[in-house]
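Student: have a look at this fold, sequence not included:
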């Protein structure tokens, strides 16, 4: 799994089933799915980042991965300009498409953590559909600690160097000038959306929150991740894994065990 996603047809089988343009279901859901698990990608990422997780977890859950505009099969669409814009649209999509008769869990990595958080809050405000019973926030400092690090304003090569520092991008694939020009605007737009994100004072979700990070993440400390406890009205826990910002690529088995340990006890 890499941070940067190829256009459609670039290394992944197209989805088996995709309920609308915003959601991808790569593997069929079990007849009696124990829960719906919605996964939100990082900046520059796509739904296919979660393909390996879907491959394992779809044996017990209905796994849906979010596809932001501006990448893969949506590469001709303009990227969203803000986290709020993404959250509003995704809340409406999920309210219309996710069944309310089973538990609902969100997993978001990096940018996906704040998009998932604000989508959960938008669903709670809607009050017309399911709301998350659990939120897993990965690789991201708490919303109240959000800041603009100026990454989206860097020159292309400096931005690429930052991605390389995070360790999730195979920069060799961006040595192709055509591919580089195709992918970089999406990465830049995503970083702008997340770096200009400012949560409301006291923003919380009603469900429990689990924060997950790598112990060598250059972007998030354990203390910053632990501050997610201030963004839930329910229980909070923190899990630290060996690894950097993309620890979940190398620690798939442990992360899946953490997900199932928290999702399985949820009751409809």
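Tutor: Done, it's in. If you're wondering where the values come from, they're calculated on a predicted model, not measured in any experiment.

Student: only C-alpha atoms for contact and neighbour calcs from this point on.
Tutor: Will do.

Student: and the residue of the chain most remote from its centre, how far from residue 154?
Tutor: In the chain, the residue that sits farthest from the middle, by CA atoms, centre = their mean, is residue 177; the gap is 27.6 Å. Separation of residue 177 from residue 154 (CA to CA, to the nearest Å) stands at 18 Å.

Student: please compare the first structure with the one that follows:
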């Protein structure tokens, strides 16, 4: 099915059939240059246990005529507002790469404002906010950014070979790079009363195991790290396994054993 706009305006997209009342809603936050539809395969793998919704940032696809938001804090503020209609339902957050930082900042705002906290935060393909790297890819020329995209493997090479598509894609990538590269974790309020699972690829050049493990420093409660084979876009090869991780953390069961419920205790695997 096509992603559809639901309550929450143009920001939130339902990625599978209409959820049941009281069902857990997994809010998915895309990577730099990514869109809500990227998580459709995860949505299919989690059906029928979890309803999956994707965040659609402005400046891409059907929102391509809207101005980009090149500040993580502003993005988080806008998304917090868009999630108000969903707050009566149990939520969990899943971010990949830049999306992990955005999801973290949305969770921080929920906690600060005494809103209903997510059941869990899944931080995929991103170092902890406390681990800063000096990066300025957003200042690079187009060819350098294209080479970076090719090395990470998350963009269809055919799109990068097409001059017209490059003209559409590169401003979005550059804007998202600017947002995440200029982000600095706040000095206070970075500990979440939310279970955190960090998921990382063992060959991801943008995240070391130490940097992924540092998410533990943002978890007041349980923490777990899952290391999978692959580079930055390891999600492609591990959708079913990641779906099982989500089920286990949220309900205490795997897809082949639907016994037990409740958020699981953190442990390293």
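Tutor: That came through, no problem. None of the values given here were measured: they were computed from a predicted structure.

Student: how much space separates the aligned partner of the residue farthest from the centre of structure 1 in structure 2 from residue 169 of structure 2?
Tutor: In structure 2, the residue paired with residue 177 of structure 1 according to TM-score structural alignment is residue 163. According to CA to CA, residue 163 of structure 2 and residue 169 of structure 2 sit 10 Å apart.

Student: can you pull the contacts of residue 110 of structure 2?
Tutor: 80, 116-117 (CA atoms under 8 Å, 6 or more residues apart in numbering).

Student: right, I mislabeled it, should have said residue 137 of structure 1
Tutor: 107-110, 113-114, 209-212.

Student: and which of those is nearest to residue 223 of structure 1?
Tutor: Taking CA to CA as the measure, residue 223 of structure 1 lies nearest residue 211 of the contacts of residue 137 of structure 1, at 10.8 Å.

Student: now which residue in structure 1 aligns to residue 27 of structure 2?
Tutor: Counting by TM-score structural alignment, residue 27 of structure 2 lines up with residue 38 in structure 1.

Student: quick check: its match vs residue 24 of structure 1, distance?
Tutor: For residue 38 of structure 1, the distance to residue 24 of structure 1 - CA to CA - is 10 Å.

Student: shared neighbours of the two, anything?
Tutor: Joint contacts of residue 38 of structure 1 and residue 24 (CA under 8 Å, 6+ apart) are 64-66.

Student: narrow these to those in strands?
Tutor: Using DSSP state E, the subset of those located in strands is 64-66.

Student: returning to that earlier point: need the contacts of residue 110 of structure 2 in TSV with distance to residue 65 of structure 2, can you?
Tutor: Listed next are the contacts of residue 110 of structure 2 as TSV, based on distance: CA to CA, whole Å:
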residue	distance to residue 65 of structure 2
80	22
116	33
117	33
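
Student: pipe those residues into TSV and attach neighbour count, secondary structure and distance to residue 251 of structure 2 per row.
Tutor: Output for the contacts of residue 110 of structure 2, formatted as TSV (neighbours: other CA atoms under 10 Å; DSSP: H, G, I helix; E, B strand; the rest coil; distance: CA to CA, whole Å):
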residue	neighbour count	secondary structure	distance to residue 251 of structure 2
80	19	helix	25
116	14	coil	18
117	23	coil	16
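
Student: out of the residues you listed, who's nearest residue 87 of structure 2?
Tutor: Nearest to residue 87 of structure 2 among the contacts of residue 110 of structure 2, with distances taken as CA to CA, is residue 116, at 6.8 Å.
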